[in-house]
Each structure stands twice: as structure tokens, then as C-alpha cells.
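>>> Pasting the sequence and the predicted model now:
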Amino acid sequence: MSGANCALVVGLVFVAASALGARRALRVAGAAAALAGFVVLVTPEPSVVRAATMSTIAMVAVLLGRPGAGLALLALATAVVIVADPWLASSIGFALSVAATGALLVLSRPLAAGLARGMPRALALTLAVPLAAQLACGPLIVLIEPSVAVYGVVANALAAPAAPAATVLGLAACLAAPVPLLQAGLTALAWLPASWIAQTALVAAALPGAALPWLAGGPGVATLAVLGGAIAVLVVAPRSRRRLRLLAAAFTAVAAGVALGGGLLGGPAAPWTLPAAWAIVACDVGQGDANRNGLHVSPGVLG
């Protein structure tokens, strides 16, 4: 949520400066100062640095009267940050942040339009944003934990409305530090949306089958990336593209079946794959041994 938080802080300062009749240059300067303070406050994590850099570039574009497209700003922000700190190129947090932002810019609208064919538009818009982020970030997350979050889209959709309130109230509580009573009240108010976000994550993680095991390493990344593309095709492609939709549906069904089957065999159904009783007989005739690394027996010894 760092990108949304930076945008929210910048937007609030712009609105306040506009209400005071400040010129565009002063609005940009005030927003840049507020953004710098916000970055210091929340600590310059990779995703925060990326979002702050992108916001700064966007403000410069506004100052010059030449607002650029979102993808162009993202590309420029990413290049600037990597040049300034090349070590971020190996940061998974930075990669996730860039991937999520790119997915929101490219996929959210087409996904919303596709989902709206089968559900109310408001619900489609709500689900499109976290779905786009999960499709883009899933393959990268596999590098950290070889599993797929089953309830991630729903959990993010439920938590998202509380994020702006938590950001505004939390920032106000920090700024109110010189007035302890006011700070305590704002902190108590900020606790409500923050707790909602935390409890949403905890409940989603505790639900049965919250994470499906997935292939690790390169094969897992490639497979999940192709699956994400297939899901996007199913949602976005028009119904007239029957062959493309059929191919995407077939791959999605096979991948989902393999993942679900693997998850069941490694979880609730694991006891069903083992015999009810085990019996091992080892004949010590010098042709085999049962040691701490396992049972090694020559052919014909057991029978």
C-alpha cells in the first residue's frame, strides 16, 4: 500500500494548498516536502522509495504542465532508483512493488471490464485491483514461499477500504505528538482501521486451505506466470475468442487440479496415502543393513 499512501499524502497537501489559493509551484513544493517527511517517518523501504520517486516525478510533470502516462512514470522512477542504489535490483520487495504497480496500471481496467460481464460493476472494480496485483506478484512470491494464497484477492479487497483511514489518522497522530491528549485520541481512532487490516490478514491466513503448495524455484515461477496469464485471458478476452479462451481454460483447469490435488495429498488427505500398519523385516545376512539413513536391502533378502 505504499504507493497509495504516498499518493494520499500528496493529494491531501495539494487539496489543502489549493484551498488556500497557492500557486501550482507552491502546491508542488509543499507536496514534495510533505512526501519527504512521510518517507522519513515510515522509513525508506524499497517499495516506499519507489513510490516516493514516482510521486516526485509525477509532481515535476504537473509543475511543467506535462503529466505523463503511468507506465512512463513507473519506468522512469524504477530506472532512477536502480541507478541511485543498484543493490535494489536484487531486492524482492522492490521487485514486488514495481510489479504490483505495473499490474495496476495495465491490468486493473481490463480485468474490471471483464469481471463486470458477470457481476455488478462496483464489485468488479473492487476485485480487479487486488486480482491484478496478485497475478503479477504471485510468481515472485513463489521465490520466497512456494505456495499460492487462496484468499489473497478477497482479503485485500476487504482490507483496502481501511487503508486510507489508517494512513490519515496515523499520520495525524504522529503530527500531534506535541499535544499528548490529542495524539492519544487520534491513535485510538487509527487503531480501528489498522486492527481491521491486521485481523483480515490473520483470519484469511487461518482459514482451511489458505495456501496451496506450489513448485519452487524457476519452474514454479514460470508455471504460475503462465497460469496468471491464462486467468487474465479468461477474464479479459471477449467471448468471441473461443479458441483462446478454451486453451486458457484448459491450462487453468489442469494447473488448478494439480495444485489442489497436491495440497490435499500434503494436508488433509495425507493420512489416506499411508497404510494403516507398517511391518518391516530385515535379515542380517551381510547383504543389507538398516541404518539411520534408511533401510538398504539387497534383492531377495526381504520376502
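Received it, and whenever you're ready, just let me know what you need. Numbers count the residues shown, from 1 in each chain.
>>> CA only for contacts and neighbour counts going forward, please
OK.
>>> For the helix or strand where residue 33 lies, name the packing helices and strands.
Using DSSP states H and E, residue 33 falls within helix 24-42. Applying 3 or more Cα pairs under 8 Å, 6 or more residues apart in numbering; DSSP states H and E, we find helix 24-42 packed against helix 2-19, helix 46-64.
>>> Tell me if I am right that residue 44 is in a helix.
No. Under the criterion used here (DSSP: H, G, I helix; E, B strand; the rest coil), residue 44 is coil, not part of a helix.
>>> List the buried residues of the helix holding residue 33.
Of all the residues in helix 24-42, those buried under the rule 16 or more other Cα atoms under 10 Å are 24, 27, 28, 29, 30, 31, 32, 34, 35, 36, 38, 39.
>>> Just send those residues back as JSON lines, with distance to residue 183 too.
Below are the buried residues of helix 24-42 laid out as JSON lines (distance: Cα to Cα, whole Å):
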{"residue": "24", "distance to residue 183": "32"}
{"residue": "27", "distance to residue 183": "27"}
{"residue": "28", "distance to residue 183": "28"}
{"residue": "29", "distance to residue 183": "27"}
{"residue": "30", "distance to residue 183": "23"}
{"residue": "31", "distance to residue 183": "23"}
{"residue": "32", "distance to residue 183": "25"}
{"residue": "34", "distance to residue 183": "19"}
{"residue": "35", "distance to residue 183": "21"}
{"residue": "36", "distance to residue 183": "22"}
{"residue": "38", "distance to residue 183": "17"}
{"residue": "39", "distance to residue 183": "20"}
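>>> Put this next to the previous one:
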Amino acid sequence: MSGENLVFVLAAALPIARLAGLRGRFLTLTGLAVVLGFTVLARPEPSMVRASVMALLSLLLAAIGRRARGVPLLCAGGTLLLLFDPWLARSYGFALSLSATAGLFVLAPGWQHALAERRVPHRIAESLACTAAAEAFCLPVLVSLTAEITPLSIPANLLAEACVGPATVLGAAALLGAAVWLPLGRGIAWLAQWPADGIVAVAKHGAQVPGAAVPWPGGLAGSAALLAVYAVLFLISAAAAPRKEAR
């Protein structure tokens, strides 16, 4: 996910900037430069642009002392991008990026809290809730394109998650290192290949597991059918909730 990759890069770059003595506006400008630079390096695909615009808006709000709130920030970023380029409305990458982020903001906090109440360790609860929430919001878009449901996508994403951060940070560092001294960039890229190979291995072997993909109607009809299933599950859970509270 582009937003997660950008978060990893910012999480690595901003502490270094603080250690270098940057504060206030200079720290914000550094964050803006990192976002723009990473967007150029990763190529400005629709999902990457969405993540970058939200990061820029968040940094600007922090600079003026305002707290960024997830859903309004997502709506503002998506609206600005659609006003700038209405053809993004036809991009599956843009739709999936918005859907995944909306899932993180809308569903993930509640699911994480529910897992924590069942004494699931914090880190595991966070990863599981975020992965499942993003998948739940993306699936109605995905089935319209692929005409299949992938039940193993959640465990596969959880397995690959451990490799995403190192691959992203080392990959960005390799590009910067190569600009300074080519052998340095090659050395860092050699390190980056290992987590990248881990992600590829999870995708390759996960796709070969029996039942990894289940046929489902495609197009608008498939999306509508899946949303109907979601509605039924929501009604069942809402009806069961009062009984649990009564107990």
C-alpha cells in the first residue's frame, strides 16, 4: 500500500532530521521534501499521488497547529485530486487506494479495540484489524475487476507486512546512496533484495495454495452482491450485540 510505504519513509527520515537539529517549519519543509521526492522516485501512480496529497495536507495542518482527522483528510485529498484530474474516477488504483484508506479509518479502530478486549497482543491486533479492514473495503472494487474472492489475502498480507518496511526504506536509501556513490547504492540495494524477495515469495506461494481464489460474479452485479452480503452480516452483528450486552 502506497500510504504505508510513505509512512515508513517518513518514519525513517523525520527522526534523522530531528537529530540534525531541524525543528518547526524546517522540519515540516523536510517532510514535504521527503514526500515529494519519494513520490517522484516511486512514480506518481494514482495510489501514490493519493497518499502523497494526504501526507502533504497532514504536514501542512501540523505546521499550523491543527490536528489531521482521518476521514475528512481522505475526503479533502480525494476531492482535490478529482478536481485536478477527473479521469482518476476511472482508475482502479485510485479507487482501491481510497477504499483501503477508508477501511483503516472507519473499521480498523473498532476491530482493533475488539481484539484488544479479547487480550490479543497490541501489535497483532493492530496488524490484523488494519489488514482485514482494508481488505473489506477493497473487495467490492476488486471483485468487479477480477470476478473472484481471495480468502487467503489477509494472512498473505500479514506475512508480507514484516518485509514491507525494510524493503521500502532500504530501496529508497539505495537510490539516495547511488546518487552519492554508486557502490554504496549497490550495497544497500543488495540488502533491499532480501525483504523484496520475501514479499514475492509470499505472493507466489500464496497464489498456489488450493482455494486461494474463489469465483465470484464480476462487474457491477458482483460488487452489489458482495455489498448485500456485507449488509446481512452487519444486521446479524447488530442484532447479536444487544444480547451480548445483556449477558
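Cool, the structure landed. Because the structure is a prediction, the values reported are computed rather than measured.
>>> Which stretch among the helices and strands packed on helix 24-42 of structure 1 is buried most, on average?
Most buried of those, by mean neighbour count (mean count of other Cα atoms under 10 Å): helix 46-64, with a mean of 20.
>>> name the helices or strands packed onto the helix or strand just after it?
The first helix or strand that comes after helix 46-64 of structure 1 along the chain, using DSSP H and E, is helix 70-84. Counting by 3+ Cα pairs under 8 Å, 6+ apart, the packing neighbours recorded for helix 70-84 of structure 1 are helix 46-64, helix 92-106.
>>> show me the contacts for residue 216 of structure 2.
Residues in contact with residue 216 of structure 2 (Cα atoms under 8 Å, 6 or more residues apart in numbering) are 143, 147, 148, 149, 222.
>>> For the nearest residue to residue 154 of structure 1 once chain neighbours are set aside, grab the count of nearby residues.
In space, and not counting its chain neighbours, residue 154 of structure 1 is closest to residue 127: 7.3 Å by Cα to Cα, 6 or more residues apart in numbering. Neighbour count for residue 127 of structure 1, taken as other Cα atoms under 10 Å: 20.
>>> Next up, the contacts around the residue nearest to residue 215 of structure 1 when sequence neighbours are not counted.
Leaving aside its chain neighbours, residue 215 of structure 1 sits nearest to residue 146 (6.0 Å; criterion: Cα to Cα, 6+ apart). Counting by Cα under 8 Å, 6+ apart, residue 146 of structure 1 touches 213, 214, 215, 216, 217, 220.
>>> One more: residue 73 of structure 2?
Residue 73 of structure 2 neighbours (Cα under 8 Å, 6+ apart): 54, 57, 58.
>>> measure residue 145 of structure 1 to residue 97 of structure 1 for me?
17 Å (Cα to Cα, to the nearest Å).
>>> higher neighbour count, the two?
Using other Cα under 10 Å, the more surrounded residue of residue 145 of structure 1 and residue 97 is residue 97, with 22 against 13.
>>> Residue nearest the middle of structure 2, spatially speaking?
Centroid-nearest residue in structure 2: residue 1, 3.8 Å away (criterion: Cα atoms, centre = their mean).
>>> May I have the residues that are in contact with that residue?
Counting by Cα under 8 Å, 6+ apart, residue 1 of structure 2 has contacts residue 97.
>>> What separation do you get for it and residue 227 of structure 2?
23 Å.
>>> re earlier: from what I can see the residue nearest to residue 154 of structure 1 touches residue 153, true?
Yes. Proximity of residue 127 of structure 1 to residue 153 meets the contact threshold set by Cα atoms under 8 Å, at 6.9 Å.
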